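1. next input, structure requested:
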Amino acid sequence: MNIQRPSRHFIAQGLLAGLIGGVGGSAAKLIGEAVYPPRTQGQEPPPAVLAEKVVGHPLSETHKEIATQFFHWTLGTSIAGAYGVAAEFSPIVTVGYGVAFGIAVMLGTHESTLPLLGLDKPPTQQPLREHTSELATHSLYGFVVEFIRRRLIKRWRAVAS
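-> The predicted model follows:
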C-alpha cells in the first residue's frame, strides 16, 4: 500500500472536500432510501432505537425522526471527512470510485456495530430487502462522496497551481 505524507494544507483540503462530499452523499443515500426503503413499515430505524435507549423512554414519532436525521447527517458527513483525509494519505481508499468506501461503511455499521449494540437485528435475521437496500444506498453514498471530493480537490489544486 502506498502511503504518502501529505502537507497540512492537503490534509485540510481532504477533510473539507470529504465533509462536503459527505453532505452530498448523505443526501443521495436518503433519496435512494426513499426509492428503495431498507425497512418495511413498523421497523424502527437504529438511530431511533438508540435515542430511546439514551433517554430511557419511548419517543414521539417526531422525536424519532429528528434523532434518525441527526444521526444520518452527522455520521454520514463526519465519516466522509475522515475518508477525505485518508484519501490524501493513501489514494487506494478511493478504489471503485468510492463504492468500496460506501460498502465498508455499511459493513461497519448495519452489518456489525448496530446489531452488536442491540440497535438492529443480526444480519442473519434481517430481511433480504434490508441488505440489498443498504448495499445499494451505501454504494450510492460512497460514489457521491468520492465524486464530490474528487471534483473539489481537482478544482482547488488547479487554482493553486
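2. CA atoms for contacts and neighbours, from now on please.
-> OK.
3. so which residue is smack in the middle of the chain?
-> G76 (3.7 Å; CA atoms, centre = their mean).
4. pretty sure that residue sits against S26.
-> Yes. If you go by CA atoms under 8 Å, G76 and S26 touch, sitting 5.5 Å apart.
5. which residues outside stretch 91-104 are in contact with it?
-> Contact with stretch 91-104 is made by 1-2, 83, 86-87, 135, 138-147, as judged by CA atoms under 8 Å, 6 or more residues apart in numbering.
6. how many neighbouring residues does the closest residue to R5 other than its chain neighbours have?
-> Excluding the flanking residues, the one nearest R5 by CA to CA, 6 or more residues apart in numbering is F89, at 6.1 Å. Around F89 there are 19 other residues, counting by other CA atoms under 10 Å.
7. now the second one, please; I'll put the structures next to each other:
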Amino acid sequence: MAKINYKAALVAGIAAGFVSGLVKLGWENLMPPRTPERDATNPPQKLLEQLGVPKSVTHSTYTYSGHQLPWVSYLVHFSFSSGFGALYSVGGQLLPWIKVGQGIPFGLGVWELFHVELMPKLGTVPRAKEQPLEEHVSEILGHAVWMWSTDLMANQIYQHLNNQK
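-> I've put the predicted structure just below:
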C-alpha cells in the first residue's frame, strides 16, 4: 500500500473544490436551479439567517461590471465546495471506494444529503416533493459535474504535488 501524503491530499482537495465551485456556478448559469422568486434569498443566505446572521449581512453585495454580486453567498458556496473537495480527496486516499465513478456517486450523495434531507428538514428549502422538477434536474446534474470535476483536478494536483518531492 502506498504511503498517503495527507498534506498533498488536503491541498489538492481544497484547490480542486475551489475550481469545481466555479464549475458549479457556471452550471447554475446554464440551468438555474431556482426560480427568481426563490433565489431572492438563496439557500446559503436563508441558512445563515436561520443561524441568526442579519439580512443586512447575508444580502451584502459587491459590484463588478455593473452587476451586484452576493459575496456572502459566494463565501458559503466556495467554503462548502472546498470543504467537500478536501473531504473527498483525503477520504478517497483512506477509503478508495469513495472515489468510485470518478466522484459522481459522491456528488449525488451530497445532493441527497443536503437538498433532499437536511435543508428541507431545517426549513431552508421546501420539502423535496414541493421543489420543482427543474430544480432537481439542475441540482442532480450540477452535483454530478461538480464532483466529477473535483475528482479530475484533485487527482492531478495530488499526483503533481507528490512528484515535486
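8. quick one on the thing from earlier: now, the most widely separated pair of the contacts of stretch 91-104 of structure 1?
-> Using CA to CA, those reach their maximum pairwise distance at N2 and L135, which is 27.9 Å.
9. who's more crowded, those two?
-> L135 (21 against 7).
10. how near is that one to V85 of structure 1?
-> From L135 of structure 1 across to V85 of structure 1, the span is 24 Å (CA to CA, to the nearest Å).
11. could you pull out the strands for structure 2?
-> Using DSSP state E, the strands assigned to structure 2 run over residues 62-64, 67-69.
12. buried deepest among those, which one?
-> strand 67-69 (a mean of 11; mean count of other CA atoms under 10 Å).
13. coming back round to it: aligned partner of the residue nearest to the centre of structure 1 in structure 2?
-> Using TM-score structural alignment as the criterion, G76 of structure 1 maps onto S81 of structure 2.
14. I'd guessed its match sits against A15; true?
-> No. With contact defined as CA under 8 Å, S81 of structure 2 does not reach A15; the gap is 9.6 Å.
15. so which of the contacts of stretch 91-104 of structure 1 is the most crowded?
-> Neighbour-wise, the contacts of stretch 91-104 of structure 1 (other CA under 10 Å) top out at V145, 34 neighbours.
16. what residues are up against it?
-> Contacts of V145 of structure 1 (CA under 8 Å, 6+ apart): G18, I20, G21, G22, V23, G24, G25, A80, G98.
17. distance-wise, check it relative to T137 of structure 1.
-> V145 of structure 1 is 12 Å from T137 of structure 1, by CA to CA.
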